[in-house]
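**Q** what's the 3D shape of this:
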Amino acid sequence: MIGVTTLLDQPEWRVIDQSSMGPFFSALQSFATDDTLCHSAGAGLTPAVARAWVHHNTIVLGIQDTRLPFIKEGISFLKELGFDVIVRNSGGLAVVLDEGVLNISLVFPEKTKSIDINRGYDAMYDLVRDMLSDFDSNIEAREIVGSYCPGSYDLSIDGKKFAGISQRRIRNGVAVQIYLCVSGSGSERAAIIRDFYQLAKGSKDTKFQYPVIIPEVMASLSELLGTSLTVQDMMLRLLKTLKNHSRKIFATQLSEQEITLYEGYLKRIQERNEKMIGVYE
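**A** The predicted structure is shown next:
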């Protein structure tokens, strides 16, 4: 184990694998699921949860992105490329999801005291380093200027970003979420977001400073490690790592009680998306 204080060390880990749900599995369903699991964890209905998820050709926007001056043109451009466009309910800016991107959510209950935000980020950083510990590479956590959705916990190798982390907190539960660019071209994904911002911002000045994307600072793990990795490979590494940090791991889907919660959270995020970007579609 990396450290005795890491949040990864749990008595048991519940695993929900949604990495092969197919093209009709919407990212809105994923974010509603994480809200459900936060609620469930906060209420003491579940132990810590690791959920893996993959979405086909989806651009996930941040709330700030919806305030771009020419957002309608930006969304039209993305849809013409064949992407679904949604707005997430956690922090951050636009990211690309596709079949080569594995998303992982770690959901923790906040029991007697709150979980420091950096401790949540560190848990995900620890997880990724453990998953890739057999490679001779130095994974850094620092902002990569020129990447999309930049943040202080961008994960990179040799200055090239392959992952970004965000958090969602609701009802005494914390969901730490990461996208891992496993395969494909990181720079091609970044070029899509670069072109989106160029269209959606235009030459107008904005109060919020949107990132200027430099595609060359982003890459996939397969590119960075010089080996052909797949989402399935990373899933096996995830399960092995969780097993090393717990006495028990077990796989489930949502319980009946959680499905009832999920339906409410899904309706809420669908209505929110319709309000925020439905007018542009």
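
**Q** only C-alpha atoms for contact and neighbour calcs from this point on.
**A** OK.

**Q** Tell me which residues are up against stretch 138-157.
**A** Residues from elsewhere that reach stretch 138-157 (C-alpha atoms under 8 Å, 6 or more residues apart in numbering): 92-95, 121, 125, 129, 137, 158-165, 190, 193, 211-215, 217-218, 224.

**Q** In that stretch, which residues are buried?
**A** 139-141, 143-151, 153-157 (16 or more other C-alpha atoms under 10 Å).

**Q** Just to be sure, which of these are found in strands?
**A** Those of the buried residues of stretch 138-157 mapping onto strands are 139, 140, 141, 155, 156, 157, per DSSP state E.

**Q** The stretch 51-200 of the chain: strands as residue ranges?
**A** 58-61, 84-87, 95-97, 101-109, 139-141, 155-157, 160-170, 173-181 (DSSP state E, counting those that start in this stretch).

**Q** for those, which one sits closest to residue 73?
**A** strand 84-87 (12.6 Å; C-alpha to C-alpha).

**Q** picking that back up, need the max-distance pair from the ones in strands among the buried residues of stretch 138-157.
**A** Pairwise over those, using C-alpha to C-alpha, the maximum falls at 141 and 157, 9.2 Å.

**Q** how many other residues sit next to the closest residue to residue 172 other than its chain neighbours?
**A** Spatial nearest neighbour of residue 172, excluding adjacent residues (C-alpha to C-alpha, 6 or more residues apart in numbering): residue 42 at 4.3 Å. By the criterion of other C-alpha atoms under 10 Å, residue 42 has 22 neighbours.

**Q** Now the second one, please; I'll put the structures next to each other:
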Amino acid sequence: MINYEAFLQNPEWRFVDESMTTRTRSALESFAADDTLCHLVGQQMSVPAIRTWVHEQTVVLGIQDHRLPHIEQAIPMLEQAGYKAIVRNSGGLAVVLDEGVLNVSIVLSEQDTAIDIPTGYEVMLAFVRMLFPEAGNRIEAYEIVGSYCPGSYDLSIDGRKFAGISQRRLRQGIAVQVYLCVEGSGSERAELIRDLYDIGLQGEETKFAYPVIQPEVMASLSELLDMKLTVSDVVIRIQLLLRALAENVLMGGLEPEEMELYAFYLERVVERNAKMLARG
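**A** Just a heads-up that it's a prediction; the model follows:
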């Protein structure tokens, strides 16, 4: 039996809290930041890191979403609803980001120990369970049919999904990313993605099977735990948990000497997104 919590017990953790500073910026900047940390941690130029990030009204599309037959009509619908649309650089389908959704990236190196994909998911599951002890083992990981961005590591309580996990691997670094629907209505977010697929498909049959969204299977942690829980509360919980897991927690963003690497990854992410969204 593998002890996945052991991956979280390090002498030092680096905590990059951008839950306030990234809100009005493009989510592409967060993908670039995670790629930068992947490179730094993977090459052991940095200790393992945890990064928190929040973005205002954004729908992050997957590669398959970008291939919807009527995506050119679906994106304006999102924009009319007040959302930006971008294409993600890791696996999965469309997800909703807003002020009530906290994204957490755990960045580890596999220079010394190989970390396969299932292990990366299990480490994040262990971390989320430690973050919310009042939910304990009620937090389960299995595919929630009818949710957006469904996968075998959907996180749910009593059959209703509040989080999904993805991974990004680069230069022997692994960023395991989770979006946590903390505040607000999970079903309202799901309705937006249901509309995306309704307009994007318009009843056409496609080779790829897009999810049939059932908004009632999604909820926020505030709803599921029946408590007033905010994104800021969860960021504080993460900081306290890191202090329990490590002898030392290094606080702060990227160092000046790391910004050149960040600029490289940002340019790459922005160029790729522009190509994906270009029509014709």
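
**Q** Now, of the contacts of stretch 138-157 of the first structure, which are buried?
**A** Here, 16+ other C-alpha under 10 Å leaves 92-95, 121, 125, 129, 159-165, 190, 193, 211, 213-215, 217-218, 224 buried among the contacts of stretch 138-157 of the first structure.

**Q** mind checking which of the strands of the stretch 51-200 of the first structure is nearest residue 273 of the first structure?
**A** Judging the strands of the stretch 51-200 of the first structure by C-alpha to C-alpha, what sits closest to residue 273 of the first structure is strand 84-87, at 6.1 Å.

**Q** Other residues contacting that closest one?
**A** Counting by C-alpha under 8 Å, 6+ apart, residues outside strand 84-87 of the first structure touching it are 27-28, 57-63, 75, 78-79, 273, 276-277.

**Q** Could you do stretch 231-250 of the second structure as well?
**A** Contacts of stretch 231-250 of the second structure (C-alpha under 8 Å, 6+ apart): 8-15, 17, 19, 52, 99-102, 130-131, 182-183.

**Q** Which one of the strands of the stretch 51-200 of the first structure lies nearest to residue 265 of the first structure?
**A** strand 160-170 (11.4 Å).

**Q** Mean deviation, that closest one versus the second structure?
**A** Compared with the second structure after fitting, strand 160-170 of the first structure deviates on average by 0.2 Å (mean C-alpha distance after the TM-score superposition for the first structure).

**Q** got a list of what residue 191 of the second structure touches?
**A** By C-alpha under 8 Å, 6+ apart, the neighbours of residue 191 of the second structure are 213, 214, 215.

**Q** Secondary structure added to those, as a markdown table?
**A** Below are those laid out as a markdown table (DSSP: H, G, I helix; E, B strand; the rest coil):
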| residue | secondary structure |
| --- | --- |
| 213 | coil |
| 214 | coil |
| 215 | helix |
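
**Q** how distant is stretch 160-171 of the first structure from the center of its chain?
**A** Remark: stretch 160-171 of the first structure is offset 5 Å from the chain centroid, using C-alpha atoms, centre = their mean, to the nearest Å.

**Q** ugh, wrong one, stretch 187-197 of the first structure
**A** 18 Å.

**Q** Do me a favour and get the end-to-end distance for stretch 179-194 of the second structure?
**A** 18 Å (C-alpha to C-alpha, to the nearest Å).

**Q** how about that stretch, which residues of the first structure does it hit?
**A** On the basis of TM-score structural alignment, stretch 179-194 of the second structure is assigned to residues 179-194 in the first structure.

**Q** Same question for that stretch: list its buried residues.
**A** 179-187, 189-194.

**Q** For residue 37 of the first structure, give me its contacts.
**A** 46, 49, 107, 173, 258.

**Q** Dump the residues you listed into JSON lines; add neighbour count and distance to residue 88 of the first structure as well.
**A** Shown next, in JSON lines, are those (neighbours: other C-alpha atoms under 10 Å; distance: C-alpha to C-alpha, whole Å):
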{"residue": "46", "neighbour count": "19", "distance to residue 88 of the first structure": "24"}
{"residue": "49", "neighbour count": "26", "distance to residue 88 of the first structure": "20"}
{"residue": "107", "neighbour count": "31", "distance to residue 88 of the first structure": "17"}
{"residue": "173", "neighbour count": "26", "distance to residue 88 of the first structure": "17"}
{"residue": "258", "neighbour count": "17", "distance to residue 88 of the first structure": "20"}
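
**Q** sorry, back to before: so which of the strands of the stretch 51-200 of the first structure comes closest to residue 200 of the first structure?
**A** Among the strands of the stretch 51-200 of the first structure, strand 58-61 sits nearest to residue 200 of the first structure (C-alpha to C-alpha), with 12.1 Å.

**Q** how big is the offset of that closest one relative to the second structure?
**A** Relative to the second structure, strand 58-61 of the first structure is 0.4 Å off (mean C-alpha distance after the TM-score superposition for the first structure).

**Q** Please tell me how far that strand is from the chain's geometric centre.
**A** Worked out by C-alpha atoms, centre = their mean, strand 58-61 of the first structure lies 11 Å from the chain centre.

**Q** Residues in contact with that strand: which ones?
**A** 27, 78, 83-88, 93-98.

**Q** of all those, which comes closest to residue 262 of the first structure?
**A** residue 27 (13.6 Å).

**Q** residues contacting residue 262 of the second structure?
**A** 32, 33, 35, 36 are the contacts of residue 262 of the second structure under C-alpha under 8 Å, 6+ apart.

**Q** what's near enough to touch the third one?
**A** Residue 35 of the second structure makes contact with 168, 170, 175, 262, 265, according to C-alpha under 8 Å, 6+ apart.

**Q** before we move on, what about the first one?
**A** With C-alpha under 8 Å, 6+ apart as the criterion, the residues that contact residue 32 of the second structure are 262, 265, 266, 269.

**Q** same thing with the last one?
**A** Contacts of residue 36 of the second structure were listed using C-alpha under 8 Å, 6+ apart, and they are 261, 262, 265.

**Q** Can you flag which of these belong to strands?
**A** Per DSSP E, the subset of the contacts of residue 36 of the second structure in strands is empty.

**Q** And the helices in the second structure?
**A** Per DSSP state H, the second structure carries helices over the ranges 27-42, 63-66, 71-80, 117-131, 186-201, 221-225, 231-245, 259-277.

**Q** which one of the ones you listed is the most hemmed in?
**A** helix 27-42 (a mean of 24; mean count of other C-alpha atoms under 10 Å).

**Q** now the angle from it to strand 101-109?
**A** For helix 27-42 of the second structure against strand 101-109, the angle by axes from the mean of the first three to the mean of the last three C-alpha atoms, to 10 degrees is 20 degrees.
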